[in-house]
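1. predicted model follows, preceded by the sequence.
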Amino acid sequence: MKTYTVDFVEGDKITLLERGHEEHKVIVEDEALSRKLTDGMLIDLMVREDGSVSSYKILTDETKQVKEQNQHLLDKILKKSN
């Protein structure tokens, strides 16, 4: 499995960016999975040759950690600009 960041969800289409290789974009269609995801979430995912999802794991703790790190960086930037 590879780790991806959910770039965006539109209907049942999910656009994912591979962690560490964000230039690699993957688009999968999975109605049930798309209802569980929101932009910015991290997910371990295995995709079949036909583009369908064979298995996944939503990385809740990792997503929370990344969001906290991003908020901390934003707060630092905003403090410097004041």
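-> Great, that's in hand.

2. going by C-alpha atoms from here, please, whenever you check contacts or count neighbours.
-> Will do.

3. helices or strands up against the biggest helix by length in the chain?
-> Identified as the longest helix of the chain according to DSSP state H is helix 60-81. Applying 3 or more CA pairs under 8 Å, 6 or more residues apart in numbering; DSSP states H and E, one finds that helix 60-81 contacts strand 42-47.

4. packing partners of the next helix or strand after the strand it packs on?
-> As assigned by DSSP states H and E, the chain's next helix or strand after strand 42-47 is strand 53-58. In terms of contacts (3+ CA pairs under 8 Å, 6+ apart), strand 53-58 is packed against strand 42-47.

5. for comparison:
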Amino acid sequence: MVTKIYTLDRFEGDKAVLLLRSNEQEEKIVEKEKVMPSKEGDILEVTLTEDEEVVSYKVLASETEEAKKMANDILRKLRDK
């Protein structure tokens, strides 16, 4: 088993697209029900098998809130220019 940190980027039909936090160019596409009831933008700690199958996950609430705050601060600065 291995644990990785992902951002839940988006849902596409019955799939969820996860972006690896350490390299957001690396996507992982999983069945939507594997990460429900997460929301887009949530940061997830995902436990995977050696075959990269999702075993479990948990939402990292404080990391998610911090990332949202940073994104909102950037948007606010861009709007205020």
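-> Everything's here; your move. Predicted, not measured: the structure shown is a model, and the values here were computed from it.

6. tm score of chain vs chain?
-> After superposition, the two chains reach a TM-score of 0.83 (TM-score structural alignment, normalised by the length of the second structure), with 78 aligned residues with a CA RMSD of 1.6 Å.

7. quick check: residue 10 of the second structure touching residue 18?
-> Yes. Using CA atoms under 8 Å as the test, residue 10 of the second structure is close enough to residue 18 to be in contact (7.4 Å).

8. between the two, which one's more packed in?
-> With neighbours defined as other CA atoms under 10 Å, residue 10 of the second structure and residue 18 compare such that residue 18 has more, 25 against 17.

9. ok but the more buried one is inside a strand, no?
-> Yes. The assignment for residue 18 of the second structure, made by DSSP: H, G, I helix; E, B strand; the rest coil, places it in a strand.

10. that one matches what in the first structure?
-> In the first structure, the residue matched to residue 18 of the second structure (TM-score structural alignment) is residue 16.

11. scan the second structure for its longest strand.
-> Secondary structure of the second structure read by DSSP state E shows that its longest strand is strand 2-12.

12. now do that one and strand 54-59, the angle between them.
-> Using axes from the mean of the first three to the mean of the last three CA atoms, to 10 degrees, the direction of strand 2-12 of the second structure lies 80 degrees away from that of strand 54-59.

13. how far out from the middle of the chain is stretch 36-55 of the first structure?
-> Mean C-alpha position of stretch 36-55 of the first structure versus that of the full chain (CA atoms, centre = their mean, to the nearest Å) differs by 9 Å.
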